[in-house]
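Colleague: Provide a 3D model corresponding to the input given below.
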Amino acid sequence: MARTGLRGAAATIGILTLLATGGASTAAASVPATPPATAAPAVDAAGQQCTPNKRVLTPGPSYLIERLGLAEAWTLSRGRGVTVAVVDSGVEAGNVHLSGALVPGRSTFGDGSARADDDLFGHGTAIAGLIAARRVEGSGVVGIAPEAKIMPVRVFESAPEDGQSSRDLTPPSAGSVSAGIRWAADHGAQIINVSLSDDRALPQYRSAVAYAHARGSLVIASAGNRNTANADRPDPAHFYPGELDGAIAVSGVLKNGDWDPGSSYAGEHVDIAAPGQSMPSAYISGGDCVFNGDSASSSYATAVVSGAAALVAARFPDESPDQWAFRLTQSAMRVSPAERSDTVGWGEVRPAAALALVDDGALPGPPSAVHPAPSSAPPESRTIPIDPVADPLQPARTIVGWTLGAGAMVSTIVLLLARARARRLRD
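Modeller: A predicted model of the protein is given here:
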């Protein structure tokens, strides 16, 4: 998520604008029943804009299911038993896809009395839907981890009034985001989704991520969106909390897997990538919406990786956050297994491969979280001798040779004497 520069704990973070800027659209009007799966087109971003007061369901299957191999992943894990905190604008509890999916949350700004299960902006609800939306009749929207729980942690201090754009939104502060990360860790969230970012390494972020990590939580955050960033931001830039130790920074790619330089930042901070274009998810209308039809948002990509992390944490509950992160990055799809890039990190997330990964310490790519790095000691040098090697049988061969030679000489002498005697007798 894009950010403005922070000046102190009360400074604000620039919010990734999505809904009011034409980033959201829907593929179909409300439908009364579920059509046959073979007849429904994949959800796309072509169509009318999402309307907050009009519930719309998109019947076509999400392209994410095939793109990410989710059918295979769901045979191993569906996220049951895992709680994912959504540190964002709140989550609309009334959305049909999130019925029964929410656990108690909290607001971390002001006196904390604002409802976390209410979302006037829509961003947090979309993030929650991508992570854990339940299937409903008449809709193809489903989360990456459809049996995980969502913990809403509201850090947005206000929402736009009627007639205002999302740019009029008062965004969260570094203090409210950091407090949200801590609160989520204290209340049992194994995965903490932070679909926003900041270009200042304030101590709050480092402390909050370390705090969460120590309590067994993995923070997954945006690697930054170029098309909603400040024009004067340096390139490359820093993006916190994603690039901190104990967190994963996620870049967004287009539907076909291509990295889009017009919408994403590249840099050493990028750990992994996921789709961020044409994202079908839950909306504050109570139904569906397809977000970001024209570009790849790292905000939504972060939610995809958080969903994949929930699948991993559910299947391997005894592993550490570092081991979950290793599974995600090591199994990601990339051109060269041993190399990362500044655009997509270790590659595009592949949940099924992460669930099936066997870490023996010998895999090329990111270092194992539990095995030591392979030894890089140089091979032992070996000197090739040039002196002749003594033959241990040579003495015996010498004796035999002399014996045979002496025998031959004696035989020759005897033969010559015999011939000489024979001549004397003839004479």
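Colleague: rest of the way, CA atoms for contacts and neighbours
Modeller: Fine.
Colleague: List the buried residues of the longest helix along the chain.
Modeller: What stands out as the longest helix in the chain, according to DSSP state H, is helix 394-426. Neighbour counts using 16 or more other Cα atoms under 10 Å place no residue of helix 394-426 among the buried ones.
Colleague: Next: stretch 212-221.
Modeller: Of all the residues in stretch 212-221, those buried under the rule 16+ other Cα under 10 Å are Ala212, His213, Arg215, Gly216, Ser217, Leu218, Val219, Ile220, Ala221.
Colleague: List the contacts of Tyr347.
Modeller: Just so we're on the same page, residue 347 is Gly rather than Tyr. Contacts for Gly347 (Cα atoms under 8 Å, 6 or more residues apart in numbering) come out as Asp271, Ile272, Ala273, Thr329, Ala332, Met333, Arg334, Arg340, Ser341.
Colleague: typed the wrong thing, it's Leu202
Modeller: Under the criterion of Cα under 8 Å, 6+ apart, the neighbours of Leu202 are Ala174.
Colleague: how about a cut-off of 6 Å?
Modeller: When contacts are counted by Cα atoms under 6 Å, 6 or more residues apart in numbering, Leu202 is found next to no other residue.
Colleague: Out of the buried residues of stretch 212-221, which is nearest to Val290?
Modeller: Comparing the buried residues of stretch 212-221 against Val290 with Cα to Cα picks out Ala221 as the nearest, at 21.1 Å.
Colleague: Now the closest one: which helix or strand?
Modeller: Per DSSP states H and E: Ala221 is located in strand 218-222.
Colleague: What's the local residue count around Asp318?
Modeller: The number of residues packed around Asp318, counting by other Cα atoms under 10 Å, is 10.
Colleague: next up, for comparison:
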Amino acid sequence: MKKLNSLAAVLTAGAILLSALPGSAKADEEQDRRKASLFGGSASRSGTLASLSENSSEIVVKTKISASQLTKKFGVKLLATPEVLKEQGIFAVKVPKSKNFKSVLSDMKNSSSITSAEENMKGEGKGFGYTLPNDPYLNNQWHLSKIGMPVLWKNYSLKNKVKVAVVDSGVDATQPDLSGQLLKGYDFYSKDSNPNDTLGHGTAVAGVIAAKANNGVGVAGVNPLAQIIPIRVSASKSINSVDALAGLSYAIKSGAKVINLSYGFPAPNSIEFDIIYEAYRKGIVVVAASGNDGKSVNYPAGYPTVISVGSTGKNDAVSKFSSYGGALDLVAPGENIATTMMNKRYGIGSGTSFSAPIVTGVASLVLSAAPNLNPIEVEYLLEKGAAKLSSSKNGWSTKAGFGRVDAARTFQTDFPSIKNDSGNVRSKARKVTLNKAYSDRYDYSGDSDWYSLKVTKNMKVRVDVSGVTNIDSDVWMDQYANGKSVSPVQYDRAKISGKESFTRTLKPGTYYFEVYDANNHWSQQNYSFKVTALDTTAPKTPIVYKVKSRDLIIKGKAEKNSSLLLKKGSSVLAKGTASSTGTFSVKLKTRQAKGTVLYLTAADKSGNKSKATKIVVQP
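Modeller: Below is the predicted model of the structure:
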């Protein structure tokens, strides 16, 4: 057996990237920025009341007050809530029929006593269906050869076991290929410590990841070294927010290094975002299915700190059912995947529910080889090592992400050089000067570049970040005082590949700018960052020569090349432009009567306007 070569060789380089993962001291600030990018506006508020499902009556709320105070203040009834959520101040409540659900939810979202409030949505488990042939599928696992597993089996010797949480419908512990592969789990659906599967979905997902290999029975998992932590959150083709949140929290506390989420909700949830970000902060890789409705990527797959996975068939064509969009990261085989089933049986499953665990399996293989890698590094290796299905500059597309996962290529992938990268934390921000362009890249998954600008006088500036193919550039701008972000503002006006540009009026002080991709994507294409000083001095008041009632031309002098606007009351009579020497001639359409009062203003190219010159028409 060969020892690890390329992946092992980058372990020392990995230490360079480790600082990219937010440490506890700055994680809250970074979390707020990414949250604002996703939800918009204040990072502590989210959601839209217009998207509520019919017959909504339950809310998941993260509160700063006690449960009794919560129910009294908003007139809601406390529902049974897992202890793992209560510890975080998260509760499920029911709005009485006598109250208006939208009004209560709105009151909670706008209350200073509430951190987050979201509808307790029901997520669809589309793709749970599968056929159950009578014969085993050991020789039908086309996905294993497709992602290069035979190369790993032949050339690499891995020994480190990796804990993988499967938040799903539970796992059938009697399945022979999963015997000895399961650790202690929990059932949040039945509220006991026996996460036994009654649906079959979780058992199938677990088998794709960790079914025993070379035991002469059934099928082989992508990573037989994975130890599955079964967490049951559903017993049907739907799942509610509270159980999903509890399952995620339990996975984090259980010591999982990878979490697989083969379910989806139609909209983001700020509480779910926070819990997943906590996993990311603690170095846990989170992988989720993109969805099976052939539309936009579902959540939690849509969060930037989650590796979202779509589906492909045997010929690498993206599956028609595979959900796609700007948040998609990778694709993996998801059609006719042979795996473990309940009752000691085997069968096949189709859907992104089975694509995600293939990526989870490869991610856990990477961590088996290099346990100290963080989520940023693991994601980059998976994406950079993927088989490209797009000819774009960074190999990404909305349909296929960075391509189809390839385990063999992942193990031969190196990290990018970040020798000249701008600092990825505020304290290491690159100092910039006005009117000078700086070049950098979105070097790796989750890369962010910080810049600082010292301003010595009141001025107006324009900030420009050039567009990069397939990158959704975001710019965060603020000041920093007493350990806190001051007057933050976030810009994400352009679409993917577009340029970000905005103007701001600044007072003396130091300003910080963070540039990052909204979806944690990367590119080898450079972007430019530039802060341009704009003229804030208003033009001098125009000088107008005497105007008589018979005149059709008004002449005078104004700032060179300035734009002129002639008005009578609120009506615009004429426009003109001063010459390069400052002279102007503004033409009137009709003569003006004696005593008529007109006003003429000049504006420079920066938009600064002069005081108006009062003109009284002479006889």
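Colleague: TM between them?
Modeller: Aligned and superposed, the two chains score 0.69 in TM-score terms (TM-score structural alignment, normalised by the length of structure 1); 318 aligned residues with a Cα RMSD of 2.7 Å.
Colleague: And the buried residues of stretch 212-221 of structure 1, which two are furthest apart?
Modeller: Arg215 and Ala221 (17.7 Å).
Colleague: Can you classify Thr108 of structure 2 by secondary structure?
Modeller: To be clear, residue 108 of structure 2 is Met; Thr isn't right here. When states are read from DSSP: H, G, I helix; E, B strand; the rest coil, the local structure at Met108 of structure 2 comes out as helix.
Colleague: Run through the residues that contact it.
Modeller: Met108 of structure 2 touches nothing, counting by Cα under 6 Å, 6+ apart.
Colleague: Leu78 of structure 2 versus that one, what's the distance?
Modeller: Distance, Met108 of structure 2 to Leu78 of structure 2, using Cα to Cα, to the nearest Å: 14 Å.
Colleague: What residues in structure 1 pair up with stretch 67-75 of structure 2?
Modeller: On structure 1, no counterpart of stretch 67-75 of structure 2 exists by TM-score structural alignment.
Colleague: Secondary structure element for Pro104 of structure 1, which one?
Modeller: Judged by DSSP H and E, Pro104 of structure 1 forms part of no helix or strand.
Colleague: Map it onto structure 2.
Modeller: Structural correspondence for Pro104 of structure 1 with respect to structure 2 (TM-score structural alignment): Lys184.
Colleague: Could you do Glu66 of structure 1 as well?
Modeller: So, by TM-score structural alignment, Glu66 of structure 1 is matched to Ser145.
Colleague: What is the burial count for that match?
Modeller: Using other Cα under 10 Å, Ser145 of structure 2 has 12 neighbouring residues.
Colleague: Could you pull out the helices in the stretch 1-150 of structure 1 for me?
Modeller: For the stretch 1-150 of structure 1, the helices defined by DSSP state H, counting those that start in this stretch occupy 63-67, 70-74, 123-132.
Colleague: Could you do the stretch 251-400 of structure 1 as well?
Modeller: All helices of the stretch 251-400 of structure 1, identified by DSSP H, counting those that start in this stretch, fall at 298-315, 321-330, 351-356, 394-426.
Colleague: Turn those helices into a markdown table, columns for distance to Ala362 of structure 1.
Modeller: Listed next are those as a markdown table, based on distance: least, Cα to Cα, whole Å:
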| stretch | distance to Ala362 of structure 1 |
| --- | --- |
| helix 298-315 | 21 |
| helix 321-330 | 11 |
| helix 351-356 | 16 |
| helix 394-426 | 51 |
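Colleague: Among the ones you listed, which comes closest to Ile248 of structure 1?
Modeller: The stretch from the helices of the stretch 251-400 of structure 1 with the least distance to Ile248 of structure 1 (Cα to Cα) is helix 321-330; that distance is 7.2 Å.
Colleague: Superposed on structure 2, what's the mean shift for the closest one?
Modeller: Its match in structure 2 and helix 321-330 of structure 1 itself, once the structures are fitted together, sit a mean 0.9 Å apart by mean Cα distance after the TM-score superposition for structure 1.
Colleague: Structure 2: which residue goes with Asp360 of structure 1?
Modeller: Looks like Asp360 of structure 1 aligns to Pro416 there (TM-score structural alignment).
Colleague: quick revisit: so can I have a markdown table of the contacts of Gly347 of structure 1 showing distance to Ile144 of structure 1?
Modeller: Putting the contacts of Gly347 of structure 1 into a markdown table (distance: Cα to Cα, whole Å) gives the following:
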| residue | distance to Ile144 of structure 1 |
| --- | --- |
| Asp271 | 19 |
| Ile272 | 16 |
| Ala273 | 15 |
| Thr329 | 17 |
| Ala332 | 16 |
| Met333 | 17 |
| Arg334 | 21 |
| Arg340 | 24 |
| Ser341 | 25 |
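Colleague: Tell me the one of the residues you listed nearest Ala10 of structure 1?
Modeller: Distances from Ala10 of structure 1 to these, taken by Cα to Cα, are shortest for Asp271, at 28.7 Å.
Colleague: Pretty sure Asn193 of structure 1 sits in a strand.
Modeller: Yes. The secondary structure assignment for Asn193 of structure 1 places it in a strand, going by three-state DSSP.
Colleague: In structure 2, what residue corresponds to it?
Modeller: Applying TM-score structural alignment, one finds that Asn193 of structure 1 aligns to Asn260 in structure 2.
Colleague: What is the burial count for its match?
Modeller: Using other Cα under 10 Å as the criterion, the residues surrounding Asn260 of structure 2 number 29.
Colleague: what separates the closest residue to the match of Asp360 of structure 1 other than its chain neighbours from Lys257 of structure 2, distance-wise?
Modeller: Of all residues not flanking Pro416 of structure 2 in the chain, Asp443 sits nearest, at 6.7 Å (Cα to Cα, 6 or more residues apart in numbering). The gap separating Asp443 of structure 2 from Lys257 of structure 2 is 24 Å, by Cα to Cα.
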